[in-house]
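[1] heads up, no residue letters with this:
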């Protein structure tokens, strides 16, 4: 009997130990998931270069929902060209797509097989053939580089500036696609960087705050614009840049100067976005919820790599829709594939008096300009005109 009690005790201790180990392992998984959310992402290869015909100037890639999209795109590669511009889809099979090359590739040029298909079409401001200058903006994180594109000399709207805010895991080059439409409308454009994006200064922890801290750097850009001739400002945010732009609107002391907000494939609230991204990564509840709980609690947020707790309620602009007073244009594809358009629809439904929602289909995430440049430009230009931000003669 004594031996049985001893055995039972050992089994109980073993069970408690196993449960403790499982709990520790589970906590480690949750913190790892949380860390991915706030760690600046390095873009990984999402397609392969299968063949290049330098005579016909064509390229074959593995077929994915992105690489088969019609329109003009970029391809980040390792090798001689570095960055390659892609044109129309010429043919497809079950597993590959053949596209026209818009960047001349010489015979013998080397392209690594691994590549990243991108909506970035311009990698450098010089490619726009518009006058620009490099400037530094003093932000709370330190001096952040920006590109400034002055308005045309005869532009009537030259005191209304546009500030462009890029998304997560990208740099300011992402937003260069939008510069020509605003420049054509007579508006100066300031393309900014923000903390931990690879261009602007790195903070001690080097982590994203999902807009809760980055807005301060955009606010500094807003102050810069007002000190250098701007009287009014339109903010444009891409993906996570949308979350940053919205936080700037509701947090800045310069709010009276903001006359409009343009959002491209934006994050309007984070919870549904992170649940969606967890789902497509194969994770199921309760892991996403527990990871968000970890990020919203100060001690576990720090263990996850965040510099501060992430205030998901503060970042939920659907819940805070009543605080908005500025006209907003949202451009979003219903098959975005990365940031679902649900939040955009919800914000439009909550504030139909302020929000104009232009819904695309088939365009995927932040590739609306690439997919249908004519419609994208018209949507922005028509909205600027309808809101009186530019005159009809500036179209």
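    Sure, I can see it. None of the values given here were measured: they were computed from a predicted structure. Residues are numbered from 1 along each chain as shown.
[2] drop to CA atoms for contacts and neighbour counts, all remaining ones
    Fine.
[3] so where do the strands sit in this protein?
    Here the chain has its strands, by DSSP state E, at 47-53, 58-62, 73-79, 83-92, 96-101, 111-118, 133-139, 142-149, 160-165, 189-192, 232-238, 258-264, 328-333, 355-360.
[4] So which bits of the longest one are buried?
    Counting neighbours by 16 or more other Cα atoms under 10 Å, one finds that the buried residues in strand 83-92 are 83, 84, 85, 86, 87, 88, 89.
[5] Just name the closest of these to residue 195, please.
    Checking the buried residues of strand 83-92 against residue 195 with Cα to Cα, the nearest one is residue 83 at 24.8 Å.
[6] Now the closest one: closest residue in space, sequence neighbours ignored.
    Of all residues not flanking residue 83 in the chain, residue 76 sits nearest, at 4.8 Å (Cα to Cα, 6 or more residues apart in numbering).
[7] any idea how far residue 170 is from that neighbour?
    Note on residue 76: its distance to residue 170, by Cα to Cα, to the nearest Å, is 12 Å.
[8] Could you do residue 375 as well?
    Residue 375 sits 24 Å away from residue 170, going by Cα to Cα.
[9] coming back round to it: from what I can see the residue nearest to residue 83 touches residue 84, true?
    Yes: assessed by Cα atoms under 8 Å, residue 76 is found in contact with residue 84 at 6.5 Å.
[10] Touching stretch 374-384 from outside, list them.
    Stretch 374-384 is contacted from outside by 181, 185, 262, 329, 331, 358, 368, 369, 390, 395, using Cα atoms under 8 Å, 6 or more residues apart in numbering.
[11] ok, second structure coming up, stack it against the first:
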């Protein structure tokens, strides 16, 4: 006769809903913080800063024709062990050959190129991948410093005169300098090609951008265009573009933005052809975790990087855009490159095997094709340039 009172439906407790809301909020704040940190690391990697020359190498012994070094504090000791390098110290510069010896004590052939011999002692010298001091006169070559109008103000270049109307236009890497291409000039001098080794925005004396950032060619291609325009006004009928590291990104962007440009061929060394891929491959340096979680951190970091700098990672993915490239290319990339990982160069070569002559260099670091084997580099480069025809 008397039924039981109906049981009211159980509602989720308010504290549970609030806990979930707080967890979601905290997770969002955490991702924002990590994403902002990751974007800061990415931005630091595309910022031009004054190069610091730290004398991190001890000189243990110097004798006629050889030098013994302690490279305990040199971060690229393993990468550069078999390379021909420059050695610089206060008051002098030398070329040193591949190392022998065990551990961090290595002995190298020694040839003084400039100044006086170094003293024996701690923190005296540093190794220099450019391998030559000064300017083209160190190779016995005449050159002139020239200037020409760029999109944001005058730009400068080294001009090495030659014969013929096909010029080499060389674009150095991020934070590097024209001296980077003395190795190339050492290999091409007998061809006598006029050569323009150019500067671009944020170089010393060049127009500066906000934050001194290089957006992987997204905007800087216009500086390459200005250099090519200058070459054509000075008698060049076509050019061979040479891009090293970030300079390779600028060259690739120019090729895509100006498909009708008078480009006979392209040489790329350790070109940063896909900034997103390069960042992903190097993410372990900044993130303690990988897998899907690490990938999500990188994705958020890239979003913040775009917001903070305006860079479009799709625009500067020149591997994905490689279908629109038309010029024959010679591409060098070292398997031990820790700056622009080897996989980036290999991906570009795989995307256009019809255009790219790819040289995967064993036991070779970043922009070290000449250093690891000067004679092989010279032969490959000259064969490519001579094979382009007229």
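    Thanks, I have the structure now. For clarity, every value in this text was computed on a predicted model and none was experimentally measured.
[12] Can you tell me the closest non-neighbouring residue to residue 231 of the second structure?
    Nearest residue to residue 231 of the second structure in three dimensions, chain neighbours excluded: residue 167, at 7.4 Å (Cα to Cα, 6+ apart).
[13] residues near the aligned residue in the first structure for that neighbour, how many?
    Superposed on the first structure with TM-score structural alignment, residue 167 of the second structure falls opposite residue 161. As a burial measure, residue 161 of the first structure scores 29 neighbours (other Cα atoms under 10 Å).
[14] now do residue 13 of the second structure
    For residue 13 of the second structure, the neighbour count with other Cα under 10 Å is 8.
[15] residues contacting the residue nearest to residue 83 of the first structure?
    Contacts for residue 76 of the first structure (Cα under 8 Å, 6+ apart) come out as 82, 83, 84, 115, 116, 117, 118.
[16] Kindly report the same for residue 161 of the second structure.
    142, 143, 192, 193, 194, 195.
[17] contacting residues for the last one?
    In this structure, residue 195 of the second structure makes contact with 158, 159, 160, 161, 162, 167, 168, 169, 170, judged by Cα under 8 Å, 6+ apart.
[18] Per the alignment, name the residue of the first structure opposite it.
    Checking TM-score structural alignment: residue 195 of the second structure goes with residue 189.
[19] what's the answer for the first one, then?
    Counting by TM-score structural alignment, residue 142 of the second structure corresponds to residue 131 in the first structure.
[20] could you list every residue that touches that match?
    Taking Cα under 8 Å, 6+ apart, one finds 149, 150 in contact with residue 131 of the first structure.
[21] Just want to check the distance between it and residue 326 of the first structure.
    Distance from residue 131 of the first structure to residue 326 of the first structure, by Cα to Cα: 30 Å.
[22] What of residue 176 of the first structure?
    In terms of Cα to Cα, residue 176 of the first structure sits 24 Å off from residue 326 of the first structure.
[23] and these two? which has more neighbours close in?
    Comparing residue 176 of the first structure with residue 326 by other Cα under 10 Å, the one with more neighbours is residue 176, at 21 against 18.
[24] what residue of the second structure matches up with the more buried one?
    Under TM-score structural alignment, residue 176 of the first structure pairs with residue 182 in the second structure.
[25] Next: residue 295 of the first structure.
    Match for residue 295 of the first structure (TM-score structural alignment): residue 305.
[26] likewise residue 35 of the first structure?
    Per TM-score structural alignment, residue 35 of the first structure is aligned with residue 43.
[27] and that match, what does it touch?
    Neighbour list for residue 43 of the second structure: 213, 305 [criterion: Cα under 8 Å, 6+ apart].
[28] which residues of the stretch 151-300 of the second structure fall in helices?
    Secondary structure of the stretch 151-300 of the second structure, counting by DSSP state H, counting those that start in this stretch: helices at 182-188, 221-233, 246-257, 275-281, 291-309.
[29] between those helices, which gets nearest to residue 346 of the second structure?
    The minimum distance between residue 346 of the second structure and the helices of the stretch 151-300 of the second structure falls on helix 275-281, with 11.7 Å, by Cα to Cα.
[30] equivalent range in the first structure for that closest one?
    Going by TM-score structural alignment, helix 275-281 of the second structure sits over residues 270-276 in the first structure.
[31] Mean deviation, that stretch versus the second structure?
    For stretch 270-276 of the first structure, the mean distance to aligned residues of the second structure following superposition is 1.4 Å (mean Cα distance after the TM-score superposition for the first structure).
[32] Now do that stretch: everything it contacts.
    267, 288, 289, 292, 312, 315, 316, 338, 339, 340, 343.
[33] Of the residues you listed, just say which sits nearest to residue 69 of the first structure.
    Nearest member of the contacts of stretch 270-276 of the first structure to residue 69 of the first structure, counting by Cα to Cα, is residue 338, at 15.5 Å.
[34] For residue 124 of the first structure, give its distance to residue 43 of the first structure.
    To residue 43 of the first structure, residue 124 of the first structure is 18 Å away according to Cα to Cα.
[35] Could you double-check that residue 278 of the first structure lies in contact with residue 284?
    Yes: counting by Cα under 8 Å, residue 278 of the first structure touches residue 284, with 7.0 Å between them.
[36] Compare these two and say which one has the larger neighbour count.
    The residue with more neighbours, out of residue 278 of the first structure and residue 284, is residue 278; 17 against 13, by other Cα under 10 Å.
[37] got a list of what that one touches?
    Contact analysis of residue 278 of the first structure by Cα under 8 Å, 6+ apart lists 284, 288.
[38] Residue 91 of the second structure against residue 116, yeah?
    Yes: Residue 91 of the second structure lies in contact with residue 116 (Cα under 8 Å); the separation is 6.2 Å.
[39] Just want to know which of those two has more residues nearby.
    Per other Cα under 10 Å, whichever of residue 91 of the second structure and residue 116 has more neighbours is residue 116, with 13 against 10.
[40] Once you drop chain neighbours, what's closest to that one?
    Nearest residue to residue 116 of the second structure, sequence neighbours excluded (Cα to Cα, 6+ apart): residue 92, at 5.4 Å.
[41] how close does that neighbour get to residue 295 of the second structure?
    Using Cα to Cα, residue 92 of the second structure is found at 47 Å from residue 295 of the second structure.
[42] Alright, I will stop here.
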